[in-house]
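[1] Okay, here's the prediction I keep looking at, along with the sequence it came from:
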Amino acid sequence: MSSMEYGNLAYLVLLGAVVVFWFLVSHRQSLNKTLQHGALWGLIFLGVIAAIGLWDDIRQTIQPQQLVVSDAGRIEVPRAPDGHYYLTLDINNAPIRFVVDTGATSIVLTQSDASRIGLTDDDMIYFSEAMTANGPVRTAPVRLDEVALGPFRDTNVRAFVNEGDMKGSLLGMDYLSRFARLEIAGGRLILHR
């Protein structure tokens, strides 16, 4: 927790203590009934806090991940609660989840995603280097036989496998530039082809 969060927590605890103290003093004649009401309000408060804490998980479950509108030739992707856009592409018939990264030049796969699509250690020679926010990392250039996003299919697509640790694979501008138009509006990423 940051110092700001500790300050907020301390404020809420102090505010709660003042409210409880006032409530007990003002209802000291019927203390049993007051404690019952206090317990009820405490449970309501805990329920609201739990709902707020779980809201991102609930919204992520309900919210559609990506919408393909093939007759209009577009794909719409809602912004995730963390502020990023995620796309699931079928690479060599295996679904791989990517974070859309307009700061990345190419498709960059994690080692685990590379093995999921059938690439082996023999397919990867780490001789190239990429500059990341964490410094330089070695990468292995590879070719992807087929990349599909909804109805859009591309073959023989260039990509790189990152030798370092990554949270997830990146979908960079080399692939995104295959679309005629890319726009971000109303919390949605819209790709037109």
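    Structure received. Numbering: from 1, shown residues only.
[2] all contacts plus neighbour counts: C-alpha atoms, from now on.
    Will do.
[3] Which helix in the chain has the most residues?
    Criterion DSSP state H: the longest helix present in the chain is helix 31-62.
[4] let's bring in a second one:
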Amino acid sequence: MRGFVALAVIIAAIAVLVLFGGNETILGLRPDLIASLAWLGAVGILAFGWVVQHFRGQWTRALEAIAFWMAMIVMLVAVYSYRFELQSFANRLLGEVAPGYTVTLAGGEVQVARHAGGSFVIDGAVDGVPTRFILDTGASAVVLTSEAAARAGIDPATLFYTQPVMTANGRTMAASTTLGELTVGNITERRVPALVAREGSLSQNLLGMTFLERLASFEVRGDRLILRGRGG
């Protein structure tokens, strides 16, 4: 019987939508709202009938069951409704506890949280190989350590170290090269000029201006680095 009533509600709603579907509103309600109410009403009838059948004479338990399932439905609807906001919040939280992790926001911006030491550690990739950088706006080029270059498929032994560079360890020589792809978050730049430091002279890769100058913009906002690719 309950199934017939629920089915009748849905059929009635369909009939109303077919007859008055050309109208923007039906009895002051939008057609999509009428469809939603019909669906919820049918589900409610079935749920109420199930509660009556299984908890006959045990109304306290019945009310507890109804409250539980109503809470579950509300929670699921809320999670679905705010799924994008929740995903953004989870990414931001991960950026807090895992500096270097890049967060791609809804507008295409790439965001990185400041490291506890004060610098911006950025997880990227060179020719598909995961590579961690330190933001260095004072570096005229992207600079790779000898080890990072080797992991990315560049043989340091075949390079010519003719470019003088300044590092935290002092002055050293570096070799010019070109990276096929350099990726940070959803931003990928191709054929990026870079330098490879002589072995043992550099402990960290530097994300310098040969990558940064290709962006639409980049800025530091509080403890956040925000990168915007030209494609965004």
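    Sure, I can see it. This one's a predicted model, so the numbers in the text were calculated from it and none came from an experiment.
[5] which of the residues in the longest helix of the first structure are buried?
    Buried residues in helix 31-62 of the first structure, counting neighbours by 16 or more other C-alpha atoms under 10 Å, are found at T34.
[6] Mind giving me the packing neighbours of the next helix or strand after that helix?
    Note on helix 31-62 of the first structure: by DSSP states H and E, the next helix or strand toward the C-terminus is strand 67-69. On a contact count with 3 or more C-alpha pairs under 8 Å, 6 or more residues apart in numbering; DSSP states H and E, strand 67-69 of the first structure meets strand 74-78.
[7] in the second structure, what residues pair with the strand it packs on?
    The alignment of strand 74-78 of the first structure onto the second structure (TM-score structural alignment) spans residues 109-113.
[8] count of neighbours near the corresponding residue of the first structure for G222 of the second structure?
    G222 of the second structure maps onto G186 in the first structure when the alignment is built from TM-score structural alignment. Using other C-alpha atoms under 10 Å, the number of residues around G186 of the first structure comes to 8.
[9] mean shift between the longest strand along the first structure and the second structure?
    Ordering each strand of the first structure by length in residues (DSSP state E) puts strand 135-149 first. After superposition onto the second structure, strand 135-149 of the first structure sits on average 1.2 Å from its aligned residues (mean C-alpha distance after the TM-score superposition for the first structure).
[10] buried set for stretch 206-222 of the second structure?
    Neighbour counts using 16+ other C-alpha under 10 Å place L206, L207, G208, M209, T210, F211, L212, L215, F218 of stretch 206-222 of the second structure among the buried residues.
[11] CSV for the residues you listed, including distance to L76 of the second structure?
    Listed next are those as CSV, based on distance: C-alpha to C-alpha, whole Å:
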residue, distance to L76 of the second structure
L206, 44
L207, 42
G208, 45
M209, 46
T210, 46
F211, 43
L212, 42
L215, 39
F218, 37
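[12] and which of those is nearest A47 of the second structure?
    F218 (53.9 Å; C-alpha to C-alpha).
[13] in what helix or strand does the nearest residue to the closest one once chain neighbours are set aside lie?
    Leaving aside its chain neighbours, F218 of the second structure sits nearest to L227 (4.5 Å; criterion: C-alpha to C-alpha, 6 or more residues apart in numbering). Assessed by DSSP H and E, L227 of the second structure sits inside strand 224-228.
[14] Can you spell out which helices and strands pack onto that strand?
    Short answer (3+ C-alpha pairs under 8 Å, 6+ apart): strand 224-228 of the second structure packs on strand 110-113, strand 217-221.
[15] Pull out the buried residues from stretch 122-138 of the first structure.
    Residues M124, Y126, R138 are the ones in stretch 122-138 of the first structure that count as buried (16+ other C-alpha under 10 Å).
[16] Of these, which is the nearest to D82 of the first structure?
    R138 (27.7 Å).
[17] What's that closest one aligned with over in the second structure?
    Using TM-score structural alignment, R138 of the first structure pairs with M173 in the second structure.
[18] And L119 of the first structure, how far from Q36 of the first structure?
    Distance of L119 of the first structure to Q36 of the first structure, computed by C-alpha to C-alpha, to the nearest Å: 63 Å.
[19] With G135 of the first structure instead?
    The value you get for G135 of the first structure to Q36 of the first structure, if C-alpha to C-alpha is used, is 59 Å.
[20] Likewise for R181 of the first structure?
    Separation of R181 of the first structure from Q36 of the first structure (C-alpha to C-alpha) stands at 61 Å.
[21] cool, and L149 of the first structure?
    Using C-alpha to C-alpha, L149 of the first structure is found at 57 Å from Q36 of the first structure.
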